[in-house]
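In: need a structure here:
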Amino acid sequence: MTGGCSIVWFRRDLRVEDNPALAAGVRSGKVIPVFIWAPEEEGHYYPGRVSRWWLKQSLSLLDSSLKNLGTSLITKRSSDSVSSLLDVIKSTGATQLFFNHLYDPLSLVRDHRAKEILSENGIIVRSFNADLLYEPWEVLDDEGRPFTTFAAFWERCLSMPYDPEPPQLPPKRIISGDVSKCPSDTLVFENESEKGSNALLSRAWTPGWSNGNKALTAFINGPLLHYSINRRKADSATTSFLSPHLHFGEVSVRKVFHQARIKQILWANEGNKSGEESVNLFLKSIGLREYSRYMSFNHPYSHERPLLGHLKFFPWVIDEGYFKVWRQGRTGYPLVDAGMRELWATGWLHDRIRVVVSSFFVKVLQLPWRWGMKYFWDTLLDADLESDALGWQYISGSLPDSHELERIDNPQIEGYKFDPNGEYVRRWLPELSRLPTEWIHHPWNAPEFVLQAAGIELGSNYPLPIVKIDTAQTRLQQALTQMWQHEANSRAVLENGIEEGLGDSTDDTPIAFPQDMQMETEQDNLGNRVTTTIRHYEDQMVPSLTVTTSLFRGTEQEEEEEEESSTDHRNGGHDDRRAEVPDDDDMNLESGREGIQSVIPQFNNQIDLRNINGGGGGSHSPAESSSGTSFRRERDGVMVPVWSPGNSDTSSYLQRHPQSHQVINWRQLSQTG
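Out: Alright, predicted model coming up:
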């Protein structure tokens, strides 16, 4: 189709190369590129500071590229993307809208609504795949069902009868539509207090689609060859560093795939087995990104509910001190602390360190996994809802092929595995820089004279471990026992029709995000609109939680057991306080929140995830907890959409459009047409 004027709606596809929506617009005639900044639609998942910094730089480079091609990027500030699209269409006289698919639930619902409303107004709407090798509905098992394990999914992707489409070249020229009646809004992505910290990011990162291509070329022609050997090293530049570029759509995943495959074929012809293996492992990481979108598309609530329903009953620890100490990097475990300090300082973590700190969060501290996922979202440059949800679900044992929840990986052992010489720890923990490598990952075992020579006073300039691994393992086993008991009780409720007396209710309040992760209202500079923003972590304030439960004291246990690659000696007595299964009367419910009905499935290794509709210690030093007394435990309960902000005067996009909470055909929402 040619003629008329087309709107090309940019979102997380900020490139002119291999952009199917832009290519379709250029073929159809005049083009008006549009980007709409509507963070209110994201609710709790308002982009963090470093992510907003990257977005600002990327949009600037995209606009420059479009101007060189003959047009410019129209930017709009809005609280409703679809309404803004209608306004742009009316002011420009456009007759068509082109955009590329996104696969998170909010985007699927928003895109479906855009297609419906704009089609009703006589606008032709078409959407395309620009983010994946294969669409989610193309990769199915032999019975036509979605895969539930990564290995089977990726094997099918690699054996598809047709290769992913090759990347498209950028257009040579773009004919611009009339934008005289559609001026751009000035988008504000940072405040004055953030500019100083953001200035440091530009020393390490160069956002933008052309820079993303340079990073890809540098990796393909350099570290990729030895990726299989060096990828586990925490303190080396051996990874691709492409994830921020991929998240914002600056680099086409199809281009990454095809360039890596060309190298693989070349090395195979040369007999370079190491190079071949490196490409296989790198492509597997690309496959995990594909799988995160696949899971989000087929299981839209994976960012807020555990996919295996029994984890709904896990008694998570609700402890303000634990959460603060973890995010500040003061747990007393050097590898964990180094990772958290790097994250706060740079917005980046090596993928192995991400696993270490998240596993420690879930299994040693036993804090709710959604807290950790939300903190990653707030602080990572490459914060990606689908990938983060997959990673945290994997660590919390919520997937059929996930990390065993009962196994704790000892940070000391992981330290010598990923940072054998202690260089990474010394870089981010200068207080341990003089400690010999022999003790760098377990300073609490170092002789006193070694600590004195290194200038270390444990409990003073470097903390003692917040909780011993053996104590954490014992506590974890107790929590798992409690989880299975409550799961069995809930199953009895469903099977026997018992609705009272077992302490379980499908209306349980979900575990609230810590208060400093909640949304607060402030005035926007554009037209005094009320917007929701995330509070700044200016000094990493201890969160204030909004839910309470009753407590009872756990029992002490002594036992020893050793498992592979982790230390599970459970020989330490501890004071363990857990929360009873709360009744509604025991809860301090936040106003305006309601639970969603859930079904608890029978657990087995062959569980069909499509049928799931529900679910989602040692003593403290005074510095470790604002309460200075104890922690609490709560079950996840039935999760409400995480986009629901804490304030009663604000609402998320999904709240305003309740059709997203119903069982709908998610496949149709994202297909082209």
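In: drop to CA atoms for contacts and neighbour counts, all remaining ones
Out: OK.
In: tell me who's in contact with Asn461.
Out: Glu431 (Cα atoms under 8 Å, 6 or more residues apart in numbering).
In: kindly recompute the last result at 10 Å.
Out: 431-432, 455 (Cα atoms under 10 Å, 6 or more residues apart in numbering).
In: what do you get for Val34?
Out: Taking Cα under 10 Å, 6+ apart, we find Val34 in contact with 7-11, 72-76, 84-85, 88, 184.
In: helix or strand for it, just tell me which one.
Out: Applying DSSP states H and E as the criterion places Val34 in strand 30-37.
In: tell me the helix or strand right after that strand.
Out: Counting by DSSP H and E, the next helix or strand C-terminal to strand 30-37 is helix 49-69.
In: assign a three-state SS to the closest residue to Thr521 other than its chain neighbours, would you?
Out: The shortest distance from Thr521 to any non-neighbouring residue, by Cα to Cα, 6 or more residues apart in numbering, is to Thr532 (5.0 Å). Assigned state for Thr532: strand (three-state reduction, DSSP: H, G, I helix; E, B strand; the rest coil).
In: this one next, for a side-by-side:
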Amino acid sequence: MPDSSTAPCLVWFRQDLRIHDNPALQAAIERGGPIVPVFICDEKGEGQWSFGGATKWWLYHALKDLADQLADYDLRLIIRRGQTGAELKQLLQDTRADAVYWNRRYEPDVIKRDTQIKETLTADGFEVESFNASLLFEPWKIKNQSGKPFQVFTPYWKHCLKQDIVPPVSVDHRQARPLSEQPASLELDELELLPTIKWDSGFYDFWTPTSTAARQRLGKLAASGASGYVSDRDRPDMDGTSRLSPYLHFGQIGPREVFAAFDKHDSTGVKGGKKFLSEVGWREFSHHLMFHFPHTPTDALRPEFNHFPWEMDEQLLRAWQKGETGYPIVDAGMRQLWATGWMHNRVRMIVASILVKHLLIPWQEGARWFWDTLVDADLANNTQGWQWSAGCGADAAPYFRVFNPILQGQKFDPNGDYVREWVPELRLVETKVIHEPWEAGFDQLNRVVIGRDYPAPIVDHKRGRNRALQAYEKLKALRSK
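Out: Here you go, the predicted model:
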């Protein structure tokens, strides 16, 4: 085996698709030997959570962006497809490398796979090192006073803020040495990540999936101290959120960079900055929960909810998925999701509430739909969000808290602009009735006929709320037996 000071090192990219603040890449550069950047498409290795359709779209463009970044330093991204362990072994042989470095992931199935790969390669005499690039804190390092994982966000985040936050890693790209003889690589298009039916056409107007775009958006947000974040973040009719979630998921920007940007502008303590950074804290908390409770992507954290009296109905589920529930704020959100691969966070809570409470459809069905349609589909965040809405997770909203989709629309989309953008059937409806058009007179509807041009509500709000509460009472009765 070649001397480690001159032997090549594989840098296995996954959800860290950036060349800045990348500890695995910097550690490989510091070894002194040539660098072999590699991405392996191994959907079976993702377990039951292989890439969804929308995330494949983002992954394609993020990989293209990463390849361009690496090319600036004469490094070629090697793309392979197959079983990860076998492909890494083959690349080690092809390049005569003696080490593999990567940045850690925290999904349960991926942890099992990575552990096996590390054990196998180490036993074969290779150096294997993993690093933290995607979280502020390793989940196993944050514990409550009893030495157990936190299950409530506020004390968790207060504890985290008392810890030192490691600054972003400085990567000395100029010292990176390319490999003189490149191994075989697939072309990016051979991964077939983009859809053959162009349902993704609206994505291109809504997103620029590059690391540069992420840093530019973060820079503007931090420079302003996220001044409008507190007042506007719940308004889907405004551009009041960061829209950094897909960039964070794919690692085109890291949370340490987020904190560093706000530190640079002395805006970590201002009202907007503090609130925005707490949302980054929710992302950390979600990964903390998934690591310590690995069953949660499929089963409720609170085990009693595994016996909840759901009433699965495929027809109602399909209406919800297509944005045809008859509740304008819900339908606007679901159509925004399909068109752009993203949905405003306030609306995510509203559409989740109506699915699991008004319709009594299991939260797992909603989580699966989001997984396939969100460009920012992150297993930890998606799981925590749905369990929060269903009242069955950590720090969750009580199940008896049922959002009123009419009042939610009136409060957070007061002029109906969001509804009009995504539900064109209702563009001419008067503002004062746009969130409950079935109650409007013919003149207020401007010739829109409910039941013909736009559906009537698939469930009456009061009836749906009462049914949800009755189901919760049944669950409590089961628990008392």
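In: show me which of the contacts of Val34 of structure 1 are buried.
Out: Buried subset of those (neighbour count, 16 or more other Cα atoms under 10 Å): 7-11, 72-76, 84-85, 88.
In: would you turn the residues you listed into CSV with secondary structure and distance to Asn461 of structure 1?
Out: Listed next are those as CSV, based on DSSP: H, G, I helix; E, B strand; the rest coil; distance: Cα to Cα, whole Å:
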residue, secondary structure, distance to Asn461 of structure 1
Ile7, strand, 58
Val8, strand, 55
Trp9, strand, 52
Phe10, strand, 49
Arg11, coil, 46
Ser72, coil, 54
Leu73, coil, 51
Ile74, strand, 52
Thr75, strand, 49
Lys76, strand, 49
Ser84, helix, 53
Leu85, helix, 55
Val88, helix, 57
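In: let me know the closest of those residues to Ala479 of structure 1.
Out: Distance to Ala479 of structure 1, by Cα to Cα, is smallest for Arg11 among these, at 42.1 Å.
In: need the counterpart of that closest one in structure 2.
Out: Using TM-score structural alignment, the partner of Arg11 of structure 1 in structure 2 is Arg14.
In: I'd guessed that match sits against Glu43; true?
Out: No - between Arg14 of structure 2 and Glu43 there is no contact under Cα atoms under 10 Å: 12.0 Å.
In: hang on, the earlier thing: make a PyMOL selection of the buried ones in the contacts of Asn461 of structure 1.
Out: Typed into PyMOL, the line below selects the buried ones among those, using 16+ other Cα under 10 Å:
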select buried, resi 431+432
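In: list the ones among the contacts of Asn461 of structure 1 that structure 2 also has?
Out: Among the contacts of Asn461 of structure 1, the contacts conserved in structure 2 (both residues aligned by TM-score structural alignment, their matches' Cα atoms under 10 Å) are 431-432, 455.
In: so the longest helix along structure 2 aligns onto which residues of structure 1?
Out: Among the segments of structure 2 that qualify as a helix by DSSP state H, the longest is helix 271-292. Using TM-score structural alignment, the residues of structure 1 aligned to helix 271-292 of structure 2 are 277-298.
In: and if you look at stretch 66-76 of structure 2?
Out: Under TM-score structural alignment, the match for stretch 66-76 of structure 2 is residues 62-72.
In: okay, strands next: where are they in structure 2?
Out: Ranges of strands in structure 2, per DSSP state E, are 9-13, 34-41, 78-81, 99-103, 127-131, 177-178.
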